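**Q** fold the following.
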Amino acid sequence: MTEPRWLDTEEMAAWNAFVEASNLVARRVEQQLREQAGLSHPQYEILVRLAAEPDGEMRMTELAQRVVTSKSGLTYQVTQLEKAGLVRRRNCDTDDRGVIAGLTDAGREKLREAAPGHVELVRANLIDVLSRDQLRVIAAGLGAVTRALRERP
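**A** The predicted structure follows:
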């Protein structure tokens, strides 16, 4: 067994800062969405992804990839949204095994209500804390991480 490439001081500082900041922001986002909109963060992201589609619909498998969750995790969240009348499901016209999730009018309205508070929180806890140069560096760096992880099986 070969010795791992241990993190140096700068690498460890970057890792610790990433973990702590991402956990703190995620916790605040989750709390704000629950209190102000009655949604979990994954549920909010599902509504956002569906709203971004021209017809407000997406195959469940693609939605799971975009929201970065398992198929079973997505099914659970969509079921909760469906019970609340915010999302509907239907069979795919071209694939008997495929299922399409679609945003309802009530889902669009819930998103319209939730988005201002969510954006305000994201801005106050992340965007406005950083300079434009820091935002560019973070976007580029985390974009590279995302691309590398999505390319690996």
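**Q** please make it C-alpha for all contacts and neighbour counts, starting now.
**A** OK.
**Q** so where do the helices sit in this protein?
**A** Along the chain, counting by DSSP state H, helices occupy 9-37, 41-51, 60-67, 71-83, 105-125, 132-151.
**Q** looking at those, which is nearest to D95?
**A** Closest approach to D95 among the helices of the chain is made by helix 60-67 (12.3 Å; C-alpha to C-alpha).
**Q** returning to that earlier point: out of the helices of the chain, which one sits most buried?
**A** helix 41-51 (a mean of 20; mean count of other C-alpha atoms under 10 Å).
**Q** for the comparison step, fold the sequence that follows:
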Amino acid sequence: MFEVLIRLCRQPDEEVSQRELADDLTLTSSGITRLIDRMEEAGLVGRVPSPEDRRSVLVEPTEHGHTVFLRAVAVHSQVVERYFVAPLARDDYARLTSALGEIHQALREG
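**A** Take a look at the predicted model:
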């Protein structure tokens, strides 16, 4: 659910279909449908018909979903700080972030 909220909340007003979510999260159509069903029941997201393609359904975060996302990001940041940043010496942290940047760039290039 956190990954779905990240995807939906990272660019406000972006239209994201269930199919795009499934592709982004490497889920099957039925897998994303079940996940979005649970998130909708929890009040985190809503489904709306696509204005451009009536066969497509868009998924939007609700106000509650945004609130939950912001709380989850705060907790996630604390966990990352505690286990991945704090234990490292400054030089090691610089090497880690540099290496992660290189990996990210390689993944983007593909």
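**Q** sorry, back to before: let's have the helices of structure 1 in a markdown table, adding distance to V99 of structure 1.
**A** Listed next are the helices of structure 1 as a markdown table, based on distance: least, C-alpha to C-alpha, whole Å:
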| stretch | distance to V99 of structure 1 |
| --- | --- |
| helix 9-37 | 27 |
| helix 41-51 | 14 |
| helix 60-67 | 6 |
| helix 71-83 | 10 |
| helix 105-125 | 18 |
| helix 132-151 | 23 |
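**Q** nearest to G98 of structure 1, of the ones you listed?
**A** Of the helices of structure 1, nearest to G98 of structure 1 by C-alpha to C-alpha is helix 60-67, at 7.5 Å.
**Q** mean distance between that closest one and structure 2 after superposition?
**A** Once fitted to structure 2, helix 60-67 of structure 1 is off its aligned match by 2.2 Å on average (mean C-alpha distance after the TM-score superposition for structure 1).
**Q** show me what that helix is in contact with.
**A** For helix 60-67 of structure 1, the surrounding residues in contact (C-alpha atoms under 8 Å, 6 or more residues apart in numbering) are 42, 45-46, 49, 70-71, 74-75, 98-101.
**Q** roughly how far apart are V122 of structure 1 and M60 of structure 1?
**A** 27 Å (C-alpha to C-alpha, to the nearest Å).
**Q** one more: V48 of structure 1?
**A** Applying C-alpha to C-alpha to V48 of structure 1 and M60 of structure 1 gives a distance of 14 Å.
**Q** now A14 of structure 1
**A** 35 Å.
**Q** can you tell me what R10 of structure 2 aligns to in structure 1?
**A** Applying TM-score structural alignment, one finds that R10 of structure 2 aligns to A52 in structure 1.
**Q** and R66 of structure 1? What does it align with in structure 2?
**A** So R66 of structure 1 corresponds to D24, using TM-score structural alignment.
**Q** what is the neighbour count of the match of R10 of structure 2?
**A** For A52 of structure 1, the neighbour count with other C-alpha atoms under 10 Å is 11.
**Q** likewise S50 of structure 2?
**A** 15.
**Q** so it touches V16, yeah?
**A** No: the criterion here is C-alpha atoms under 8 Å, and S50 of structure 2 misses it with V16 at 9.3 Å.
**Q** who touches both of the two?
**A** Residues touching both S50 of structure 2 and V16 by C-alpha under 8 Å, 6+ apart: L58.
**Q** how close does the match of R66 of structure 1 get to S17 of structure 2?
**A** 11 Å.
**Q** one more: F69 of structure 2?
**A** On the measure of C-alpha to C-alpha, F69 of structure 2 and S17 of structure 2 end up 19 Å apart.
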